[in-house]
Structures are given as C-alpha cells and as structure tokens.
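Colleague: predicted model, plus sequence, below.
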Amino acid sequence: MRKNILSSPYLLLSIGVLSVAISSIFIKWATAPASVLAMYRLLLTVLFLLPFKPWSIINKQTNLNKKDFLHLFFSSLFLALHFLFWMESLRHTSVASSMIILSLSPVFTTIGLFFFFKARTTIAKVMSLVIAILGSLIIAWGDIGLSHEALYGDFLSLLGCIAYAVHLLFGQLLVQKISGQSYSFVVFLISGILLFIYNIIFKVELISYSLTNWLIFILLAFFSTILGHMLFNICLKHLDASVVSMATIGEPILAIFLAFLLLGEEITLLQITGSLITVIGIGLFFKPQKSKRSKIDY
C-alpha cells in the first residue's frame, strides 16, 4: 500500500499542494521579515534532511558538468527570489490576491518551455492561459481601488511567480541527471545561504524573535517545504514543469478558504470574479500527462 502511494506522482503532487497552501497562513501569522522567514524555512529544511544523509546520494552523481552546476546555482537563486518576493507580498496584499497571481506560474513556465525546450503547445492551451491572465488583471484592477499598497503586493507576487517558473525550468534540466532528494537538498541549502548573505548585507535581525515566530519557521520548513516543494521537485522527474506548476490551481482555493476561516480576510466581488476566471483558465490548461513511467525514483 505504502509503495503504491509513493509511486504515484499525481498523489505526491496533491500532498504538495495541500502542504504549500497553508504556508500563506503561517506567513500572515509571523512578524519576522520575509527574508528571515524564507531563510529559516530553507535552512531548517536542510537540517531536517541531514539524518537521511542526502550527500551520500549526491556523491554518486558523476554526470554533472560545469554547466549543470551553473544551472543548479541559478535554480537556487530564483527559488530564493521566489520566496523573498512572494512572502513580502503577503505583507501588503491579501492572501486571495497574492495566491491567485502566484498561480500564474504555468503561463511563464509554458513560455519558457516553448522558447528554451522547444516544447509544443496548442491554441487551446494558449487561450486558456489568456483567460487566466485576464482573471489576474481583474484582481489587480480591484486592488487599485483598495490601495496602492495592495497593488504593490500584487506586483511582488507577480515577481515571485516569474521567479518560481524560472526555478522550475532549471529544475526540469537538472532532475534528469540528479535524484529529486539530491536536487532539493542542494537547492534549499544554496538558497538558504543566499538569503543569509542578503540578511547580513542589509543588517536584518536573525535571532531575537518570539517563540511563535520560531514555531512558524519550523512549520514552514516541515509542512510547506519538505511536504511541499520537495515533493514538487521529485515530481519534476516524471511530469513536465508546466504540469507541476499547474498544481498551483489548488493552492489559491485552499489558501483563500483558510484565510477566510483563520484570518477573517474578506473577499471582494472583483477578487471573487478574477479568481474564478483565473482558476477556470488554469483548469482548462491542465490535463494529466500520460507517461510510460509509472513509478518514482528516489
């Protein structure tokens, strides 16, 4: 039974979505800066993975060249930027707006796959992405009426969305040569170090935070990263980057519901309209990928 569960990439993708969806709630509860939240989320994840000796798997990887290591660095850089932009966006805009805009990552992933991987697409998929973009524009228009700060938060979420799409594209290249765990461990470590350097340069406080904040650091690392992004990285070996990024369709729906339930965030009519249009557009794009590979390599 356990083997069947672990061998299904779509089931792992679903678990990842559930785990990532709650991250926006944790971030809203925290008072620590976004750069600190992101740094501890990644470095604590690396700490949690140490008992599994991921470096022993890395040492067995003999087919990585200098170009691959460069790709590994840029994948880590864009993951760090993704967390930095997106987490900061939640300080300025609602969970609904931030998460829906973040769900546009398939748009940028598909564009990247088309130009850099020569992946084919269809008119129907292009139209579905246009619908998704239209929905997000409606959300942004509604946030203009709320405040310029909310619009700024939307812009940060968009930057985080683009950064995540680029991270996935580099991951698509790397997971064909290195296991999902090895890739995750190295990327999380490098991203965490980059964020640490960022915090040192800008003299951000690293230690003096409340017990609640430290608990949130741990929850973000375990639930949102290990059971979220790490599972996404493993799935990249068996599903296209566009399919993995399409998993974000479930994240905003769950996150918006949790924000309403736990944070008391109200949703405007334009947010509801834009969200529905965006989710419909992304839903039309999403089709399970058929593959001869049925099991996941760990």
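Modeller: Right, received. Where do you want to start?
Colleague: going by C-alpha atoms from here, please, whenever you check contacts or count neighbours.
Modeller: Fine.
Colleague: leaving out chain neighbours, which residue sits closest to residue 235?
Modeller: If you skip the residues right next to it in sequence, residue 235 has residue 9 as its closest partner in space, 5.6 Å away by CA to CA, 6 or more residues apart in numbering.
Colleague: second one coming, line it up with the first:
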Amino acid sequence: MAGVAVAVVAVSTSAILVDLSDAPSLVKACYRVLFMTGLVAPFAVRERDQFATISGSDWLLVTASGALLAGHFAAWFASIEYTSIAASTTLVQTQPAFVAVGAWLLLDERVTSRVAGGILVAISGSVLLSAGDFLGGTTVGSNPSLGNGLAVLGAASAAGYVLAGRSVRQRLSLGPYVLVVYGVCAATLFAAALALGLPLANYPAHEWGLFVAMAVGPGLLGHTVVNWALKYVESSIVSVSLLGEPVGSALLALAIFGEVPGEFTILGGAVILLGIAVTATDRAS
C-alpha cells in the first residue's frame, strides 16, 4: 500500500505541472512520454529476452495500447487549457466506468447491478459538473464545455489503453511492457506534433525542467508504480485509491494558482467519485 500512496501523491501533481508549462499541450505530452520511455528503458533491457516471445497478436495489442495512451495524454493535456484543474482531473477519472462498459462489450465480462448503478451515478455527476456552464454557476476556464469534453475523451482513451493491454500484461513483465507501450505512445505523439507543425525545440530551461518533472513524478512514480502495484494489491483497491488524484490536484491548484472550483464542479465531482467508488469496489464486495 505504500507504493499506491506514493503513486496517488505523484499523479496528483500531473495537472499542476501541465498547467505550469507554456508549451503547446501536445508538445508537453510528447516530452513527458519520451522521458518516461528513457527512464524505464534500463529496467526493460534486463529482461530483453522477453521481446522475442511476444506474438504477432500481442504486438498488435501493445501497439493499440500505446496509441490509445497517446490519445489519452493529448486529449487530457488539452483539456486543462480550457477547464478547471478540478473538473479536468475528476472527469478523466471516469475511466473505470468506461473500462467496465468496454469489458462487457469486448471481453464478455458480466456487469453486475452494482457496477451499472455506479456507472449511472458517475454519468449523472458528469452532467452535474458541466451544468454550471449552462445554468449560470461559477465556472473556471476559457471554454469549460470543450475542456470537460476533452477530459472525458481522455478517460475513454485511457480505458481503451487498459483494455488493450490487460491480457498482454499477464504474459509480459512490467519493464518490457511499459517500454513498448511508452515507445509507441511517444512515436504517435511526435508524429501528430510534426504533422501539426508544432515547435519541438528552443524551449527555455524551465520548460525542459517541467517536461522531466512530468516524466519522473506522475509518470515514473505515478502510473508506472501503479502498474507495478497491480501485481501485489487488488485492482479494486488501487482504483479507489486513485480517486484521491482529483482531490490532491484541486488542493494544489487552490494553493498554487488560487483556483477555487465552482459549486457545480465540487458537487458534480463528489457524485462522480461516489459512482466510481461504487463501480471499482464491486469485486471487493
């Protein structure tokens, strides 16, 4: 559980670091994942013999997983530019609901009434969170509707990443798995940045520092530690623990930026977290 606690604290800094950077959102994602790939490479090299055992179908799944992870980072990083950090981090945590639906549709996994109820509660919270844009509540961000939509897209992409890589992870050790996934993700993001003509160089030193911090903090100590912890801790416990990310991010945003979440964001976020908690703890009940 100590590893999970470290991961939750680490991922809570992600939205703050992204918001502190003035680089284009896609460029931030590019370098975060590139540096993450470099950090895990030494661990993967120790188990390089496993790469020869990956089947053709598994290579397709790992490639799809990396591409979907790229979609997650691209959409979520962009969402932070348009909506509040509290709303963005809460909506991107609807991922477990998408995973439950995807597992039902694609993997023929049974959805219990509790899971279905939790998903409906989470969706209701998402609607409530966005209601301030239409009912005159206090909102934060230049275009909250767009930002909220991008955060939900980021959640759906992250769910696809989890579903695509679930079976492969059972046959492949952590190091080789994340190296391939992060490598595909980085290549996809850089291809998109080049296609859009975004500048990839000539950033000041503090920007490079933020790129590295994104990779080391929420990347290596966050998501990679989560992948490691899943071998030792029940996935339901890990999922519920990660619900602390929106709370941690919102508190940091308040302390650093003075960003006070609107009333609909607070209420809707609480409902979303309740729905995800119900969904994620179904296995443990």
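Modeller: In hand now; what should we look at? Remember, it's a predicted structure, so these values are computed and weren't measured experimentally.
Colleague: what's the TM-score once they're superposed?
Modeller: Scored against TM-score structural alignment, normalised by the length of the second structure, the superposed chains reach a TM-score of 0.91; 280 aligned residues with a CA RMSD of 2.1 Å.
Colleague: surely the residue nearest to residue 235 of the first structure touches residue 243?
Modeller: No: Residue 9 of the first structure sits out of contact with residue 243 when judged by CA atoms under 8 Å, with a separation of 10.9 Å.
Colleague: could you pull out the buried residues of the longest helix seen in the second structure?
Modeller: If you go by DSSP state H, the second structure has its longest helix at helix 144-171. For helix 144-171 of the second structure, burial by neighbour count (16 or more other CA atoms under 10 Å) applies to 144-145, 147-165, 168-169.
Colleague: distance check, the residue nearest to residue 235 of the first structure against residue 228 of the first structure.
Modeller: Residue 9 of the first structure is 13 Å from residue 228 of the first structure, where distance means CA to CA, to the nearest Å.
Colleague: ok, now residue 47 of the first structure?
Modeller: Counting by CA to CA - residue 47 of the first structure and residue 228 of the first structure are separated by 16 Å.
Colleague: those two: who's more crowded?
Modeller: Neighbours were counted for residue 47 of the first structure and for residue 228 using other CA atoms under 10 Å; residue 228 has more, 24 against 12.
Colleague: mind listing what that one touches?
Modeller: Listed by CA atoms under 8 Å, 6 or more residues apart in numbering, the contact partners of residue 228 of the first structure are 15-20.
Colleague: try it again with 10 Å
Modeller: 12-21, 23, 220-222 (CA atoms under 10 Å, 6 or more residues apart in numbering).
Colleague: before we move on, what about residue 249 of the second structure?
Modeller: 9, 11-16, 85-86, 88-90, 255.
Colleague: can you check residue 192 of the first structure too?
Modeller: 35-36, 38-46, 76-77, 79-80, 186, 198.
Colleague: map residue 223 of the first structure across to the second structure for me.
Modeller: With TM-score structural alignment defining the correspondence, residue 223 of the first structure maps onto residue 217 in the second structure.
Colleague: quickly find the element holding the closest residue to its match other than its chain neighbours.
Modeller: Nearest residue to residue 217 of the second structure in three dimensions, chain neighbours excluded: residue 10, at 5.2 Å (CA to CA, 6+ apart). Using DSSP states H and E, residue 10 of the second structure maps to helix 2-12.
Colleague: next helix or strand past that helix?
Modeller: helix 14-20.
Colleague: ok, back up a step: looking at the first structure, name the residue matched to the residue nearest to residue 217 of the second structure.
Modeller: So residue 10 of the second structure corresponds to residue 19, using TM-score structural alignment.
Colleague: that match: neighbour count?
Modeller: For residue 19 of the first structure, using other CA under 10 Å, the count is 21.
Colleague: quick check: the gap between it and residue 247 of the first structure.
Modeller: 12 Å.
Colleague: got the contact list for the most centrally placed residue in the first structure?
Modeller: Central residue of the first structure (CA atoms, centre = their mean): residue 164, 5.9 Å from the mean position. For residue 164 of the first structure, the contact set (CA under 10 Å, 6+ apart) comprises 75, 78-83, 86, 102, 105-106, 108-109, 158, 245.
Colleague: state the distance from the residue mapped onto it from the second structure to residue 258 of the second structure.
Modeller: Aligned counterpart of residue 164 of the first structure in the second structure: residue 158 (TM-score structural alignment). Residue 158 of the second structure sits 29 Å away from residue 258 of the second structure, taking CA to CA as the criterion.
Colleague: which stretches of the stretch 151-285 of the second structure form helices?
Modeller: Remark: helices assigned in the stretch 151-285 of the second structure by DSSP state H, counting those that start in this stretch are 174-195, 205-214, 225-229, 235-241, 244-257, 263-280.
Colleague: tell me which of the ones you listed sits most buried.
Modeller: Highest mean neighbour count among the helices of the stretch 151-285 of the second structure (mean count of other CA atoms under 10 Å): helix 263-280, with a mean of 23.
Colleague: where in the first structure does it fall?
Modeller: Mapped onto the first structure using TM-score structural alignment, helix 263-280 of the second structure spans residues 269-286.
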